[in-house]
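1. take a look and give me a structure for this.
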Amino acid sequence: MHTVLEAIATANPPYCLTQSQAAAFMLKSEGLSGSIKNRIPALYANSGIDYRYTCLPDYGGELASFELYPPNWALTPTPSTFERNQKYNFYAPKLSCQAAQQAIAEAKLQPEHITHLIVVSCTGFAAPGVDFYLIKHLGLSPTIARTMLGFMGCHAAFNGLRIADAICQSDANAKVLLVCVELCTLHFQVANSLENTIINAIFADGAAAAILMAQTEAQGKLVYQGGDSQWIVDTPDLMNWTVGNTGFLMNLSAQIPHVLAAHLPNYVESMLNRHQLQLSDLDFWAVHPGGRRIVDKIQAVFELSDRQVADSYGVLRDYGNMSSPTILFILKRILKGILNSDADGNSPLGSLANPSNSSSHRGLAIAFGPGLSIESCLFSILN
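-> Sure, this is the predicted structure:
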């Protein structure tokens, strides 16, 4: 039996910002020094991001529209963690429901047919929370089995996929709804540091949902084939995510791309060996765009073609880094591209397609999170 992603759906909040609009908001802030403001135009322009979405009207720059921040450009008093979490509890359930409803419809299921619900999020807390909202507003069974994965960061969708696969492989009748939702822009900090300026430049809001089922036939479907995890020992200072008085506070070191580049070759080789595969067997890559430099570094280390990382760059360009939902955005884009190309009778990867692997397309998805930790999984798409 294959664990199949029967459907993938995505959703974003209504406020779409160009990267230049986001930069203009930060430049108006009175809490930043001149030296930091001088860096903002180039940092935002070189981020690889054109558009980002947010649940807040504030970043449009009209003081009269501010919903979280006080209506002054000092942005003081600074919104508390409680105030930010209230916004999360209002917006996250609705955005989650939008993605989940679409995924259920695309899978041609009725809500009461869903047997398991997995919710992934690290940008807010509540109990009862997003899971209960989904049960009520989607019409899921009140006896549905629930799992909540919290505070694991950008790679948490992989942890959700691993749980969903275990459920599907142990219960052939299981129908698992996986929902990832993050409202990163609730936690932007006006802190006078280059590191914080970079964080504000790349993160965004979004949600994604997937339906996973066990099936004997999986033609044209994304098939989950196993995951792998590794903690890079003694690197907690490179990326961490803590609860502060003014929101959740992130530390994101500029050394991350270099540390990943040093560890990833052995990590990927070891994982592929366990599945009797080589790098040349991979037709597509879904690289979580923690930032443009991370994708740049991985492309260089593994000598990937522009085509193999185009979907990662494309999602970064159109949505920014949405944390945990981002990899599902990329997988949806990859699947659509491959299926459309196959329908046209063309190889989805041009001259790079593996002739000996014409019956399926294999790919590696990979992401990184606090710790510093690596999560990855293998997928196939059967023709």
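2. please count neighbours and contacts with C-alpha atoms only from this point.
-> Fine.
3. residue 221: neighbour count?
-> 20 (other CA atoms under 10 Å).
4. contacts only, for it.
-> 4, 5, 6, 381, 382 (CA atoms under 8 Å, 6 or more residues apart in numbering).
5. please apply the same query to residue 149.
-> Contacts of residue 149 (CA under 8 Å, 6+ apart): 118, 119, 120, 121, 156, 160.
6. who wins for most neighbours among the residues you listed?
-> Going by other CA under 10 Å, residue 120 tops the contacts of residue 149 with 29 neighbours.
7. from residue 148, how far off is residue 329?
-> Computed as CA to CA, to the nearest Å, the residue 329 to residue 148 distance reads 20 Å.
8. neighbour count for these two, which is higher?
-> More crowded of residue 329 and residue 148, by other CA under 10 Å: residue 329, with 27 against 14.
9. what's the helix or strand for the more buried one?
-> helix 326-343 (DSSP states H and E).
10. buried residues of the helix or strand just after that helix, list them for me.
-> Sequence-wise, the next helix or strand downstream of helix 326-343 (DSSP H and E) is strand 360-369. Within strand 360-369, the residues that qualify as buried are 361, 362, 363, 364, 365, 366, 367, 368, 369, counting by 16 or more other CA atoms under 10 Å.
11. what of stretch 126-136?
-> 130, 131, 133, 134, 135.
12. now, which of the contacts of residue 149 lie within helices?
-> 156, 160 (DSSP state H).
13. nearest to residue 246, out of the contacts of residue 149: which one, please.
-> Among the contacts of residue 149, residue 121 lies closest to residue 246 (CA to CA), at 18.7 Å.
14. distance check, the closest one against residue 333.
-> 22 Å.
15. mind listing residues that contact stretch 330-350?
-> Contacts for stretch 330-350 (CA under 8 Å, 6+ apart): 8-9, 220, 222, 283-284, 286, 307-308, 311-312, 315, 353, 381.
16. distance to residue 184 added to the residues you listed, as TSV?
-> Shown next, in TSV, are the contacts of stretch 330-350 (distance: CA to CA, whole Å):
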residue	distance to residue 184
8	21
9	19
220	33
222	28
283	32
284	28
286	21
307	29
308	27
311	22
312	19
315	16
353	37
381	32
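17. out of those residues, which two sit at the greatest distance?
-> Longest span within the contacts of stretch 330-350, CA to CA: 9 and 353, 26.8 Å.
18. higher neighbour count, those two?
-> residue 9 (23 against 17).
19. so what's that one up against?
-> Contacts of residue 9 by CA under 8 Å, 6+ apart are 99, 100, 102, 103, 208, 209, 210, 329, 332.
20. so which of those belong to strands?
-> 208, 209, 210 (DSSP state E).
21. can I assume residue 381 sits in a strand?
-> Yes - looking at residue 381 with DSSP: H, G, I helix; E, B strand; the rest coil, it is inside a strand.
22. quick one, strands of the stretch 151-300 of the chain?
-> 175-183, 205-215, 222-231, 239-244, 247-252, 284-287 (DSSP state E, counting those that start in this stretch).
23. another one to check against the first:
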Amino acid sequence: MTTGPAAREDTGKRTPALPHITAVGTALPPVSYTQRELLDLFRITDPRIRSVFTNSAIDRRYLDLPPAEPGCPPPAETQGELRNRHLSTGLDIGADAMRACLKQAGAQLSDVRYVCAVTSTGLLTPGFSALLIGELGLSDRCSRIDVVGMGCNAGLNALSAVTGWASGHPGELALMVCIEVCSAAYVIDGGMPNAVVNSLFGDGAAAVAVVAGPGAGNSPAVLDYASSTIPGTADAMRFAWDDRLGKLSFLLAPDVPYVVGAHVEETVDRLFSAHRLRRADIAHWVVHSGGKKVIDSLRVNLGLTRHELRHTTGVLREHGNLSSGSFLFSYQRLLDEGTPRPGDHGVLMTMGPGAAIETALLRW
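-> Down below sits the predicted model:
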């Protein structure tokens, strides 16, 4: 019997319908850059910073950079200009991801009853949920929620809310869309801390469709969630205002991979405990592409093979860290591969500011 929030008994009388992930869609800006192209574009010659870029296990990233004069690096942008780019690019790729998701689901825009929009690369009021309802012409009676500022783990925090809504509204279509324009959160100052961040993150959006009920049974059911917020690590990943530059700057502590790795076993084992599962019972691992060191730390601490994390490393190599939507790009690669079989169990895993680890248990 499942005991997670997606399947607990309601006042002891009935069990809500299990939510299923019925489709996924992704979208990217039109232009991508190799790491060396970015170094040359921004005229970065410091050998230490060039080494950070070229040893990142990232080949290229899709970025929406501001237009530049021929032979010149992209111009510096104010915080207001960055915010406007987050809005315009985010709406474009967010809408494209939702359309792609609905096409895979065989659904129409008019079928959507709930929208959850996730972002951490800009602050908007109203948020992307309301803006996308207007942009796509969704029903003005569509319920919505925005999850803002939770970082790379936010996709699973939001999925918990979406599956909860779906369980209470069997047969109704809910959409979650993660929209991250990480290039609108870059700070170019020649320093190593910002260089590490600038070497890692890419732009992209990903959407999933969720429906609860037996009619969605050909897609994986979301059985349970488990979370961990690691004590004493609130400052490990955070935005801070830089008075010198007049911009928000993202700070990433160098020991994050090892802190996350040290706490991941307990979180995963807690996810499995109510279902009498072991790590060996999991056929599919869909993990956030947080960076080479993060992935290696998780692999070692969980005893996973490189093959089991092939989609995670593939997304990192081809797109970089896409923040909240990274794990959905890996999930799409898993579906495209066609390996899940009925009865298979899978784990979705993200990690980010808090510092926190989020997990979800799937069953096909």
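24. tm score of chain vs chain?
-> In this superposition the chains share a TM-score of 0.89, using TM-score structural alignment, normalised by the length of structure 2; 346 aligned residues with a CA RMSD of 2.0 Å.
25. let me have the buried residues of stretch 126-136 of structure 1 in TSV, extended by distance to residue 83 of structure 1.
-> Converted to TSV, these look like this (distance: CA to CA, whole Å):
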residue	distance to residue 83 of structure 1
130	18
131	21
133	20
134	23
135	25
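26. widest-spaced pair of the residues you listed?
-> Maximum distance among the buried residues of stretch 126-136 of structure 1 (CA to CA): 8.7 Å, for 130 and 135.
27. ok, the residue opposite residue 158 of structure 1 in structure 2 once aligned to residue 118 of structure 2 distance?
-> For residue 158 of structure 1, the aligned position in structure 2 is residue 156, judged by TM-score structural alignment. From residue 156 of structure 2 across to residue 118 of structure 2, the span is 10 Å (CA to CA).
28. before we move on, what about residue 172 of structure 2?
-> 20 Å.
29. and residue 89 of structure 2, by the same measure?
-> 14 Å.
30. against structure 1, where does the longest helix anywhere in structure 2 fall?
-> When structure 2 is scanned for its longest helix (criterion: DSSP H), the result is helix 79-105. Aligning helix 79-105 of structure 2 against structure 1 (TM-score structural alignment) gives residues 81-107.
31. I'd assumed residue 125 was in contact with residue 85 of structure 1.
-> Yes - with contacts counted by CA atoms under 8 Å, residue 85 of structure 1 reaches residue 125, the gap being 6.9 Å.
32. so the two - more neighbours on which side?
-> More crowded of residue 85 of structure 1 and residue 125, by other CA under 10 Å: residue 85, with 21 against 15.
33. got the contact list for the more buried one?
-> So residue 85 of structure 1 contacts 124, 125, 247 (CA under 8 Å, 6+ apart).
34. preserved in structure 2, out of those?
-> Counting by both residues aligned by TM-score structural alignment, their matches' CA atoms under 8 Å, these that remain in contact in structure 2 are 124, 125.
35. hmm, back to that, which one of the contacts of residue 149 of structure 1 is nearest residue 188 of structure 1?
-> Out of the contacts of residue 149 of structure 1, the member with the shortest distance to residue 188 of structure 1 (by CA to CA) is residue 121, at 16.7 Å.
36. residue in structure 2 paired with the closest one?
-> Residue 121 of structure 1 maps onto residue 119 in structure 2, by TM-score structural alignment.
37. now the aligned residue in structure 1 for residue 208 of structure 2: closest residue in space, sequence neighbours ignored.
-> With TM-score structural alignment as the criterion, the equivalent of residue 208 of structure 2 in structure 1 is residue 210. Excluding the flanking residues, the one nearest residue 210 of structure 1 by CA to CA, 6 or more residues apart in numbering is residue 8, at 4.4 Å.
38. mind checking the SS state of the one in structure 2 that sits across from that neighbour in the alignment?
-> Mapped onto structure 2 by TM-score structural alignment, residue 8 of structure 1 lines up with residue 24. Following three-state DSSP, we place residue 24 of structure 2 in the strand state.
39. just to check, residue 24 of structure 2 is in contact with residue 100?
-> Yes - counting by CA under 8 Å, residue 24 of structure 2 does reach residue 100; the two are 7.5 Å apart.
40. quick one: which of those two has more around it?
-> Taking neighbours as other CA under 10 Å, residue 24 of structure 2 and residue 100 compare with residue 24 leading, 27 against 20.
41. so residue 128 of structure 1, which of the three states?
-> coil.
42. from residue 332 of structure 1, how far out is it?
-> Here the distance between residue 128 of structure 1 and residue 332 of structure 1 works out to 30 Å (CA to CA).
43. what do you get for residue 232 of structure 1?
-> Look at residue 232 of structure 1 and residue 332 of structure 1: by CA to CA, they are 29 Å apart.
44. more neighbours: which of these two?
-> residue 332 (19 against 14).
45. for the alignment partner in structure 2 of residue 19 of structure 1, give me its contacts.
-> Aligned by TM-score structural alignment, residue 19 of structure 1 pairs with residue 35 of structure 2. Applying CA under 8 Å, 6+ apart, we find residue 35 of structure 2 in contact with 53, 54, 58, 59, 60, 61, 199.
46. gap between residue 35 of structure 2 and residue 324 of structure 2?
-> On the measure of CA to CA, residue 35 of structure 2 and residue 324 of structure 2 end up 21 Å apart.
47. over to residue 78 of structure 2?
-> Residue 78 of structure 2 is 24 Å from residue 324 of structure 2, by CA to CA.
48. and the two? Which one has more around it.
-> Between residue 78 of structure 2 and residue 324, counted using other CA under 10 Å, residue 324 has the larger neighbour count: 33 against 12.
49. what's the neighbour count on the residue nearest to the more buried one when sequence neighbours are not counted?
-> In this structure, residue 324 of structure 2 finds its nearest non-sequential neighbour in residue 152, 4.2 Å apart by CA to CA, 6+ apart. Using other CA under 10 Å, the number of residues around residue 152 of structure 2 comes to 29.
50. again with residue 302 of structure 1
-> 13.
51. what residue of structure 2 takes the place of it?
-> Checking TM-score structural alignment: residue 302 of structure 1 goes with residue 302.
52. please verify my assumption that that match contacts residue 264.
-> Yes - proximity of residue 302 of structure 2 to residue 264 meets the contact threshold set by CA under 8 Å, at 7.5 Å.
53. distance of residue 112 of structure 1 relative to residue 194 of structure 1?
-> In this structure, residue 112 of structure 1 and residue 194 of structure 1 are 49 Å apart, going by CA to CA.
54. one more: residue 171 of structure 1?
-> 49 Å.
55. please apply the same query to residue 380 of structure 1.
-> 40 Å.
56. for those two, indicate the residue with more neighbours.
-> Using other CA under 10 Å as the criterion, residue 380 of structure 1 and residue 194 rank with residue 380 on top: 22 against 15.
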